[in-house]
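Colleague: sequence and predicted structure, then a few things I'm wondering about:
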Amino acid sequence: MNTKFSGHQQDAVSQDVSHDEPLSSGAEDARGLQARVAQLEKQLGDAINDGESIAKLNNRILKLEVEQATLLNSTSWRVTAPLRSVSRIAAAVRLAFSTIGRQAEVRGGLGSALGYYASVIGREGLPGVVARVRRLKSGRGFADGPPRDEVYHEWISQYDTVTPDKQREIEAEIALLARKPLISVVVPTYNSDERLLREMVASVQTQIYPHWELCIADDASTQPHVKAVLQELAAADSRIKVVFRETNGHISEASNSALALATGEYVALLDHDDLLPPHALYMVARYINLHPQGRMFYSDEDKLNTEGKRTTPYFKSDWNPQMFLTQNMFSHLGVLETRLVREAGGFRKGFEGSQDYDLALRCVELAGDDSVIHIPHVLYHWRIVPGSTAGSGSEKPYALIAAIRALEDHLKRANISATVEHPVESLGVLRVRYTLPSPQPKVSIIIPTRDGLVLLKQCLDSVFGYTLYQNFEIIIVDNGSVQPETMKYFDEISQRSNVRVLRDESPFNFSALNNHAARVATGEFLCLLNNDIEVISPDWLNEMVSLANLPRAGAVGACLWYPTDALQHGGVVLGLGGIAGHMHHMMKRGHFGYFGRAVATQNLSAVTAACLVVRKSVYDEVGGLEEDLAVAFNDVDFCMKLLKAGYRNIWTPYAEMYHHESATRGSDLDPAKYERFVSEIRRMEARWEGWFERDPAYNPNLSLSCEVRPFTLASPPRIGQFE
């Protein structure tokens, strides 16, 4: 999040040294030593709780070590063990300092991080701090990808197992449902493995929800056991309908044959070797009742390895139109209103491998985004078998080609001028590159600053030297610069026809400075830009403006890297570590993130104002940045106002910049600054009560704790097993 700009805040941390009295000589008895150790431990806890600076705490450690040396030379050391706590205290605090930066990053400042450690000391003592710090240093529990199998299996045993008692609860709930729609499970088969085929059918037959039918179309299998098994199963259960095609038409035509058998109000799409958990259709029926406007429903999913064990869960976001254009997040489990599927024309021949993606695209066009409902539970087990895309996105290159064609057709039908690209060869994530309007709309780039000439010049040089976009103006908001070299630079740079310098002598308020510039901006779009940003991708502004120009687009955020090529900003998650935190923070360049999300354009709840583009009329409509949030969270608040007004915020990985944040960040431990920071947290909590537990771009089964990375399993989840 954008909290500061360079040169404006100075480190006001004092270098005071504690004046605790030194420990007396070895004449003290063991009880006195133990009391002194307890006193020292309390002093450290109080110091942390009071938000003392790292320098002051380091001095306390040095004094502790001096006292330790005194004690080691005393006769009392040989008769008392509690004294060893002194060295443990020093070691624990030193260990805490080694990760304080990580805690500060996700908690919004050093003061907040120290306060967190203080609360841990209050509950668990120093061992609690040590345990958390060691976990942070080792990286255990951090996850930008799916959890390890043993972690996931433990999570399943606690939170995703249907016991007999839970089954009885579900049966009682089914009886109370106002609507009990018939759900037609549609399955195409071809030369299916007998064991896997029987397991698939059994997973439908053991559904707790009883109102279903299984519609199977065999696509002229050449292996005789397939027909025999299907005939046997259909004869034994009247809910199983089977049609045997005379000619092989591939998966689209076979799926249409199965669809023709369906008499249910909804159809659920299931592959011939995959499985449904026993509560899957109940959860679908429950969400149909909860969301009467819904016409399309999709769930989270996981995979089954070759041993039949669950692995690699994908906990998805709520409906995310931009991300859907990069990957088929609708499957699996995908459930659609039968009438809608038939209105869309069913499955299209020629899109085999991505026929369900093509169908979902056409259904969304008819039904609209608001009719797509996410069920945040794993309701589909996708089996990994040789040749399956469950194992690797590269297993079926024809599926990728079909997905690109389906997306291109969708864009044409929607009259959207854009091209489809496949930027990462080893990953099945697509990119839509939207065409800019002609002529290019004017963009007003707003850069607040106070001195910090080296960073400001680097920023402007990169904008002028690396930006392909032509039609922009730059408004530098000078918030009280005093250095002569800065003033000289302002005189020089303002000679450019598209640069002007606004003088604003008011006390620092990031929101007010940007609002001031926005009022005088002449561009159709605004770009809020920190002065510690360095452009590294020439088409950054083309990309951001083309996205901000889309219907219902709100704020568009960029991909910001530290100069070390570790990710600084990959989008913002509401509630992460408190108010908000960054996705994939510190991920190394070249990694893809959670199911490709670090390299996928997507809708997010918030993005940082360190680099943000928005239509000026939209900025004005929601009142710009809130000036009662002078430093922290003003960008998050702004994005949330856009969400509330019905706009969708977007993050793109294709507008890349370096963010020299460490060079511009002042101290949050100055008492006045810390008090302001806490007050802004309280203001956000009051203004947006209830918003921070359920970010629609995240998943309630994933953790919001700052002790682990985003996309780590939540324990417990923030949603009940059958909610």
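Modeller: Cool, the structure landed.
Colleague: drop to CA atoms for contacts and neighbour counts, all remaining ones
Modeller: Fine.
Colleague: contacts for the longest helix belonging to the chain next, please.
Modeller: Identified as the longest helix of the chain according to DSSP state H is helix 85-107. If you take C-alpha atoms under 8 Å, 6 or more residues apart in numbering as the criterion, helix 85-107 is touched by 37, 40-41, 54, 61, 64-65, 68, 110-114, 126-127, 129-130, 133-134, 136-137, 576-578, 580-582, 706-707.
Colleague: and the comparison structure, right after this:
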Amino acid sequence: MGDAARDRQDWQGAITNYGLALVLAPENLPIRIQLGHALKEAGRWSEAETTYRLACAADPANSELRLHLGHVLKIQERRAEAIEAYLDALDIDPGLTLARNELISMGARDFLPSEQYGQPAMSASLARISSLLDQNLEAIREWITVSTYPAEAYHNFRSTFPVQPPPPAAVGSSLAVVIDAVDVDPDLLRLSLNSLLDQRDGNWTAVVRASASLHEHAVASYVYQDRRISFVSDGADAPWLALDSDLVLLTEAGCRLDREAVGWLRYASERTRADVIYADHDHHTYDWRRGATYSRPALHAMPDIHDQANTPDPPLCLLVRAGARPLIAAASIETAGKERRQSILLAALSTGLTVAHLPRILSSKRISDAAMSNNEPLPRSEARRVEGEERLLVIIPTRDQPDLLRSCLDSLKEKLSNPHSVDVMVIDHRSTQANTLNLLSERALSGDIEIMQVDEPFNWGRFNNLAATGQGHDILVFANNDVEFLTDGWDDVVRGSLAGEAVGVIGARLLYPDRTIQHAGIAMGVNHGRPVHEGVGADMASGGPMNRWHRSRQTSAVTGALMAVKRRVFEAVGGFDERLAIAYNDIDLCLRVREAGFRVLYEPGLEAIHHESKTRGHNVDAARVAWDDAELADMYDKWGQAMLQEPGNNPHWVAAESRTHDGYRDLSMSEVLQHLDRSALINPWAIHQRK
């Protein structure tokens, strides 16, 4: 009877009958295990844990029991104990891949022996695949998992996968390398010149802009060793601006070019005909005995003026075609080094020139050991603020939950810069609690809010469309009733972030009540093809790769828990899709805004607490899962590849479950070229083709 109840997912019936069976046969281990499974599925996790521990005591050599114990501890967010259980399972059976994969998915690779990931594990898995490929596709999935290098193993990844040569191409364009070497140590310039001399593509000339002291240093003898190299003084911009080469590669002393760098950049220029091209880079320390140790990769996204304006690590190399040469002249007046390259890149992005991103790590900047060990979190970029009279309408759907609603309304009002230009409309969806009705009545009488009564089945998109219709406000702010505003003058941040003509939607940085990150933008196609929130569970001080969770940047989508939209953009795209009643309506709106040519920004300067439980969704019934899957299927049917393409992430990054930046992988030639070609489009963030 317990088995029959289990098969029809009647967990309470299964628990009752398995419990009765154990009364009759208390030593029957399989029945006890089935009871544990039923308790877990019913959400009675503490009882399930007790049952599994009793089973483990009865069968100490059973690795799968430790695996199940780890699962129930993980569900309860008891991370340390779950890791211990999975490690116990691996101690009993080192080949238990489910336990190993759980540790990898929890970010606990450092607990694993080295043979469980990286090169040794790749080799072992490939050996198995060679004999099982035809009949065991699961082996391929296993290889993909273990071939990922964790974030902390970047040096191993970099050392294992050297940059491969570009495809064969005719060498038609002349190329001049400009090295900024003002006020630098001679050894840094020596490093850059040696890396240039080691290029596999030797069709280049080089101009070094050097301090007077370097002209008299031994490093200047490179001019006499190789006629392709020349030095100019630090005040002489004109000599290199007058270069007649087709391409100019801008970099700085201390940059070590990969031996394939010139070849790849020339190839990318010939392939895309882009005006400006940038690639990826990293940093390294150097010991004459051990060689280079690589760290701090700067893995860039598709071209994005917002991202490049506030990145802590602008591209180390920038290739500029002859047609864009005026950008160099304009940038050279006031800037030098990385500031010059950043200025040129931003000018190209703002003036509509073609900019392409080449996803190859083509250079590395030498840093000191002290700089390498500096793990101080980078500051959050300042949000643009605009004081003005643009009117905002905040729309908040609610159904009872008076305490949450009161906190939302109070924080919203207290943090305003210009209360007279912000109105609040609460959509009351069948509230019945006296405290809620009293709160709504009190706030409406005081003029704090307007109320829209909606007496129909729940539909988030429809409710918000109804509230937005016919209002004369310039900006619509959609907020959940469980949001607590943290930013002083948040209305000025909204105005400032939406001030750009090309910006249509902004989304907030959301925190859980324990001040860990709940939302830092949405990435597409991550968790088995599903969109996920970036940064989930990370400490609020964590900036993520290249400080991305602390910086304003384009993102594929943002959550409707707190988003702001220009009214004219909202109306132009037709508002929310009311067929998506519960989920994905916010993502769908963002995709339609991008399809219309506008940008969606993640704005960390707009910050709020989202009182959503971290454990939400653990005990979801089959009907809710089916509904969510059906709406997701509608999204894929509507948007096709746009649901899988993530222009905000460099393809070297590997995602795992809900973690968007879990580790690194090497790229195939086709992946490199596909990304390069797409990045060279006028707007690589636009939705170009629906399914």
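Modeller: Sure, I can see it. Treat the numbers as computed from the prediction; the structure is a model and nothing was measured.
Colleague: now, the contacts of helix 85-107 of structure 1 that are in helices?
Modeller: 37, 40-41, 54, 61, 64-65, 68, 110-114, 126-127, 129-130, 133-134, 136-137.
Colleague: ok, of the residues you listed, which come out buried?
Modeller: Taking 16 or more other C-alpha atoms under 10 Å as the criterion, what is buried in these is 37, 40-41, 54, 61, 64-65, 68, 110-114, 126, 129-130, 133-134, 136.
Colleague: picking up where we left off before, now do the longest helix of structure 1 against helix 126-138, angle only.
Modeller: 50 degrees (axes from the mean of the first three to the mean of the last three C-alpha atoms, to 10 degrees).
Colleague: what are the buried residues along helix 85-107 of structure 1?
Modeller: For helix 85-107 of structure 1, a neighbour-count test (16+ other C-alpha under 10 Å) marks 85-87, 89-90, 92-97, 99-100, 102-107 as buried.
Colleague: do the same with stretch 296-310 of structure 1
Modeller: Quick answer for stretch 296-310 of structure 1 (16+ other C-alpha under 10 Å): 296, 297, 298, 299, 300, 301, 302, 303, 304, 305, 310.
Colleague: and which of the residues you listed is nearest to residue 669 of structure 1?
Modeller: residue 300 (42.1 Å; C-alpha to C-alpha).
Colleague: ok, back up a step: what's the farthest-apart pair in the buried residues of stretch 296-310 of structure 1?
Modeller: Taking C-alpha to C-alpha, no two of these sit farther apart than 296 and 305, at 28.3 Å.
Colleague: how many neighbouring residues does the corresponding residue of structure 1 for residue 267 of structure 2 have?
Modeller: Matched to structure 1 by TM-score structural alignment, residue 267 of structure 2 sits across from residue 286. Neighbours of residue 286 of structure 1 under the rule other C-alpha atoms under 10 Å: 20.
Colleague: would residue 286 of structure 1 count as being in a helix?
Modeller: Yes: checked against DSSP: H, G, I helix; E, B strand; the rest coil, residue 286 of structure 1 lies within a helix.
Colleague: mind listing what it touches?
Modeller: residue 177.
Colleague: and the strands in the stretch 551-700 of structure 1?
Modeller: 553-561, 567-569, 572-574, 580-582, 602-603, 611-615, 648-659 (DSSP state E, counting those that start in this stretch).
Colleague: highest average neighbour count across the ones you listed?
Modeller: Neighbour counts (mean count of other C-alpha atoms under 10 Å) averaged over each of the strands of the stretch 551-700 of structure 1 peak at strand 553-561, with a mean of 28.
Colleague: give me the stretch of structure 2 that that one matches.
Modeller: Counting by TM-score structural alignment, strand 553-561 of structure 1 corresponds to 503-511 in structure 2.
Colleague: need the contact partners of that stretch.
Modeller: Against stretch 503-511 of structure 2 from outside (C-alpha under 8 Å, 6+ apart): 494, 497-498, 517-521, 540, 558-560, 562-566, 569, 590, 593, 598-610.
Colleague: how far apart are it and its match in structure 1?
Modeller: Mean deviation of stretch 503-511 of structure 2 relative to structure 1 after superposition (mean C-alpha distance after the TM-score superposition for structure 1): 1.1 Å.
Colleague: hang on, the earlier thing: and the buried residues of stretch 296-310 of structure 1, which is closest to residue 723 of structure 1?
Modeller: Distances from residue 723 of structure 1 to those, taken by C-alpha to C-alpha, are shortest for residue 299, at 12.8 Å.
Colleague: which non-adjacent residue is nearest the closest one?
Modeller: Leaving aside its chain neighbours, residue 299 of structure 1 sits nearest to residue 375 (4.6 Å; criterion: C-alpha to C-alpha, 6 or more residues apart in numbering).
Colleague: ok, now residue 189 of structure 1?
Modeller: Once flanking residues are discounted, residue 189 of structure 1 sits nearest to residue 218: 4.7 Å by C-alpha to C-alpha, 6+ apart.
Colleague: which residues touch that neighbour?
Modeller: The neighbours of residue 218 of structure 1, taking C-alpha under 8 Å, 6+ apart as the test, are 188, 189, 190, 227, 242, 243, 244, 245, 254.
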